[in-house]
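**Student:** Predicted coordinates and the sequence they were generated for:
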Amino acid sequence: MALAFDEYGRPFIILKEQERKSRLRGLDAQKANIAAGRAVARILRTSLGPKGMDKMLQSPDGDVIISTFSFFLSFSLANDGATILEQMDVDNQIAKLMVELSRSQDYEIGDGTTGVVVMAGSLLEQAEKLLERGIHPLRVAEGYEVASRIAFDHLEKISQKFEFGPDNIEPLVQTCMTTLSSKIVNRCKRALAEIAVKAVLAVADLERKDVNLDLIKVEGKVGGKLEDTELIYGIAVDKDMSHPQMPKRIEDAKIAILTCPFEPPKPKTKHKVDIDTVEKFQTLREQERKYFDDMVQKCKDVGATLVICQWGFDDEANHLLMHRNLPAVRWVGGVELELIAIATGGRIVPRFQELSPEKLGKAGIVREKSFGTTKDRMLYIEQCANSRAVTIFIRGGNKMMIEETKRSLHDALCVARNLIRNNSIVYGGGSAEISCSVAVEAAADRHPGVEQYAIRSFAEALDAIPLALAENSGLPPIDTLTAVKAQQIKENNPFCGIDCNDVGTNDMKEQNVFETLIGKQQQILLATQVVKMILKIDDVISPSEY
């Protein structure tokens, strides 16, 4: 028991002896932290690459889920490292750091969430060996920092730039196909990659090299097959016309976009209307009808041929709209209204009195499309004046497939966005990691201090990605890695990687297996930062002890 004394000589307890014994400190704490981080990495390791294995998870209510990374929902599918870590019930604080690592990669790059965790786990494994040899954790962290910079710069050297444009999208498509190769939807990877690239180019500002992914709406509906997924140069809204007798197709539509109620105004204060005769009641009804009739007439006077309203209106008003030949759509969400306004070049009208001809949006075609039964309909707004808002409409046999396709397309969209920001690529299949490993190993000789051991360990940790790819593809990992590394050195070809798909060549350039340079660099930097943070922790104190 640790005691201290106040200014009057009275003792008080700082820390109880049994609590001091229950705490892990020094090397024991570091080993425990490393074990927690490696445990998370082992979960994701077997799912890396195009031949990765599936996982079976159990949701809190006892439902069993068979998936390749799944949400904790009944019978949902996913194939993303960030997804499973996001939904795992993690108590250990170091494991939570690994979850944050994957989340950071997903937020910044959108792809590579599995690889960054596997790399961090390998760095921790190598660091544990150095700690057991008596090397101070700070020296290990410093060596890792030096090695990560060497690998970062080497990636720049082996990267290649490619030119792309509206007429030359093949490089972008090939890179997105690499991302989709490890997904459940890989059988349609070519079609989905083309959709993702065309959607990004439609909303991209190529002069500023900026892409706002919020302008790409991803919508899905159960039914049909995955091959029916389409790109709509406009907006698809999961609504239909407010009255079944309204026209289902409007050409050269002029759209009034309202966020105000399309009905007579109601006083905002409490009120009471005393009506004691039938004549007064009829007069009130006539006034309300006349007010709404004037609203409809104003819409027609400004030239509107379609009204899209955020709020609803009653059946009587709906009937009047139908008779006055003014189609309308009600209960449209605020986000969808913004996208419609962007796509059609219109202005959202918050007060009905502000409606004017210049605030109307314009679209070439507005049509209602039926799916399956006649009750399931959607509204397509196409051929818009400003096509810088598009919709990817996904079809699938069940909700699981649609949700997985949405997550897969998110990764592909992020990859295409990253390539527009920086059109440098490296080649996949573990070729970049193997080349960096060789470069870091060679650079270790130039550092005479203890950091040399950490730099060599970093080089060995980089081999974890190609080893996992080979193992998951059913190849002998050690033999395959050594053969590819020897081939890289002999031929001076940094594009040699693991032939996961058994194509017959190790040259990833010939296989068109691309990855973004900034995504690969981000993986190395993030993994190194988290490992350095974990190595500097030498005591774990739980707040429940005090």
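**Tutor:** Cool, got the structure.
**Student:** C-alpha from now on. contacts and neighbour counts both.
**Tutor:** Noted.
**Student:** Need the three-state assignment for Gln105.
**Tutor:** Applying DSSP: H, G, I helix; E, B strand; the rest coil to Gln105 yields a three-state assignment of helix.
**Student:** structure B:
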Amino acid sequence: MAFSVPKAPGFAQMMKQGSKNYQGLEEAVYRNIGACQELAKTTRSAFGPHGMNKMVINHIEKLFVTNDAATILKELEVQHPAAKMIVIASQMCEQEVGDGTNFVLIFAGAMLGLAEELLRMGLSVPEISEGFEAACDKAIELLPDLVCNTVSDLRSVETVTKALKTSIASKQYGNEDFLAGLIAEACVGILPSNRIQFSVDSIRVSKLLGAGVQSSKLVNGMLFLRECESDLKTVKDAKVAVYTCPFDMLNTETKGTVLIKNAKELLNFSTGEEDLLSAQVKAIVDTGVNVVVSGGKVSDLALHFANQHKLMVVRLNSKWDLRRLCKTINATALPRMTAPTPEEMGHCSVVRQDEIGDRNVVIFEHLAKEDSRINTLALRASTENILDDLERAVDDGVNNFKVLTRDQRQVPGAGACEIELAKQIAKFGESCPGLEQYSIKKFAQALEAVPRALAENAGLNPTEVVSKLYAAHQEENGANKGVDIETGDVIDAAEDGILDQYLTKHWAIRLATNAVVTVLSVDQIIMAKAAGGPKPPKQSGDWDKDDDE
């Protein structure tokens, strides 16, 4: 009689052999909390102006050296399901307000660590979740009372510069004054009459290797890393025709065959083609056009006639570049090389070829700032990695301006907002009668993670800094007191111009709490065994051949 091996009892007997099942606090909840805390620990040291850079090499071996949490998470490709929930929460914050990703990670990691302590004390998951949600609602309710500044005039470069400085300092500490001024000028210059219609895509970035960050400049229009095809390199008061087709002879609708019997007929045929192309170029010039932009190749013959008629020719390979240029100069892209009507023509103050560093660039510039619909920041730096980091700082600055067009309120930075919320939420926890008060107090304690991270990364004693801040916040009018990361002293964040956007804080607190509650509500992890079936052949293999052939 053959022996039969019985299947494992319980849940495992329902599943395919090889599947895994984790359940309960020890196996599922603590395991998830541990993964999320490890993720938060990774980006915590990159937080604030003194945040350390991470060197990330992605799956195609591209190197990133950055302290931008959004980029780090994107390139890490986190696989753990619970950690992925925290990543999604930070990505939602990035989509909603364009900033605050690291805040979400640090705050969520701190909340989960403290939730684990409560679970070990004997509290149930629903009690902890209810407490966190009540504390989150209280924080959102208290946040408007902490507003210390409202950006009064979004068309004032000086006012906008002050509002953007803090977010840029966390990415480019030391260059924040210069970069904030540059970004503010670019954003204010193209702000529509209805400010809600401001588009982040209207600020373009061109990265030019060489020189230093302070050599970066603003172009009221568009800058392309190309050179002119024609001999003419500068045109003032330009009238521009934009074509998506090549700058060459128009192809006939149908194929044709020409029978040529002698050399004279061949000469007449090629002369006829030349005359036709010359007539096409002349028809374009007669409309007043003095700059042609082509989306395809530029033939030598067409270029010859363009030079003859003093016509500037620029070639752009990207259809996106063509579309943005049309928006900048208010032109219509034409699919065939025909003479444009006055409505289809674009207008620009100057089109010129310039040299920046060792790169030739073509600039379509509006001398009157109000005429420009798209502005370009020409960024300069000594290495590609610094240029990439500068681009991320610009992206954060532009997104912060976009947030200001929706809500002009600002709260104090430098950890002041978090400590004031922690103080008031802890007080609120004392007044709650149920077991939820423990998780409400832990929520308040989790908010301390932000000033602690700032202090740690600046080489200060975090416990000493937090105790100083609490003492300062007990005083009258102490709600704006934050930490000076250079000296460790307590400063007035509002007076020193260290300000965070109200909407960023609002969404970061809400999204972090939602992610934490979702992670805590998981009590079982089931990993089904992968389905069977033929494995794919090796690189040099063949489906039809056996291994022994």
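**Tutor:** Right, received. Where do you want to start? A quick note: this is a predicted structure, and the numbers were derived from the prediction, not measured.
**Student:** And the residue nearest in space to the middle of the second structure, how close does it get to Ser167 of the second structure?
**Tutor:** The residue lying closest to the centre of the second structure (Cα atoms, centre = their mean) is Asp395, at 5.5 Å. The spacing between Asp395 of the second structure and Ser167 of the second structure, counted by Cα to Cα, to the nearest Å, is 11 Å.
**Student:** Then Lys402 of the second structure?
**Tutor:** The spacing between Lys402 of the second structure and Ser167 of the second structure, counted by Cα to Cα, is 13 Å.
**Student:** Ok, Gly10 of the second structure next?
**Tutor:** Taking Cα to Cα, one finds Gly10 of the second structure at 54 Å from Ser167 of the second structure.
**Student:** Could you check which of those two has the larger neighbour count?
**Tutor:** Between Gly10 of the second structure and Ser167, Ser167 has the larger neighbour count (other Cα atoms under 10 Å), namely 26 against 8.
**Student:** Translate the more buried one into the numbering of the first structure.
**Tutor:** Residue correspondence to the first structure (TM-score structural alignment): Ser167 of the second structure is matched to Thr179.
**Student:** If you drop the residues flanking it in sequence, what lies closest to its match?
**Tutor:** Sequence neighbours aside, Ala412 is the residue nearest to Thr179 of the first structure in space, at 6.3 Å (criterion: Cα to Cα, 6 or more residues apart in numbering).
**Student:** Report the separation between the one you found and Val116 of the first structure.
**Tutor:** The spacing between Ala412 of the first structure and Val116 of the first structure, counted by Cα to Cα, is 17 Å.
**Student:** Repeat that for Ala304 of the first structure.
**Tutor:** Ala304 of the first structure is 53 Å from Val116 of the first structure, by Cα to Cα.
**Student:** So which of these two has more stuff around it?
**Tutor:** In terms of neighbours (other Cα under 10 Å), Val116 is the more surrounded of Ala304 of the first structure and Val116; the figures are 28 against 25.
**Student:** Just to check, the more buried one is in contact with Leu526?
**Tutor:** Yes. With contacts counted by Cα atoms under 8 Å, Val116 of the first structure reaches Leu526, the gap being 7.4 Å.
**Student:** Quickly list what's touching both of these two.
**Tutor:** Taking Cα atoms under 8 Å, 6 or more residues apart in numbering as the contact rule, the neighbours common to Val116 of the first structure and Leu526 are 101, 105.
**Student:** Number of residues surrounding the aligned residue in the second structure for Gln126 of the first structure?
**Tutor:** Matched by TM-score structural alignment, Gln126 of the first structure corresponds to Leu114 in the second structure. By the criterion of other Cα under 10 Å, Leu114 of the second structure has 17 neighbours.
**Student:** Val335 of the first structure too?
**Tutor:** When neighbours are counted by other Cα under 10 Å, Val335 of the first structure registers 11.
**Student:** and what of Arg226 of the second structure?
**Tutor:** Neighbours around Arg226 of the second structure, by other Cα under 10 Å: 17.
**Student:** contacting residues around it?
**Tutor:** By Cα under 8 Å, 6+ apart, the contact set of Arg226 of the second structure is 360-362.
**Student:** What is the equivalent residue in the first structure for it?
**Tutor:** By TM-score structural alignment, Arg226 of the second structure lines up with Lys239.
**Student:** Strands of the stretch 51-200 of the second structure, start to end?
**Tutor:** 54-57, 63-66, 149-150 (DSSP state E, counting those that start in this stretch).
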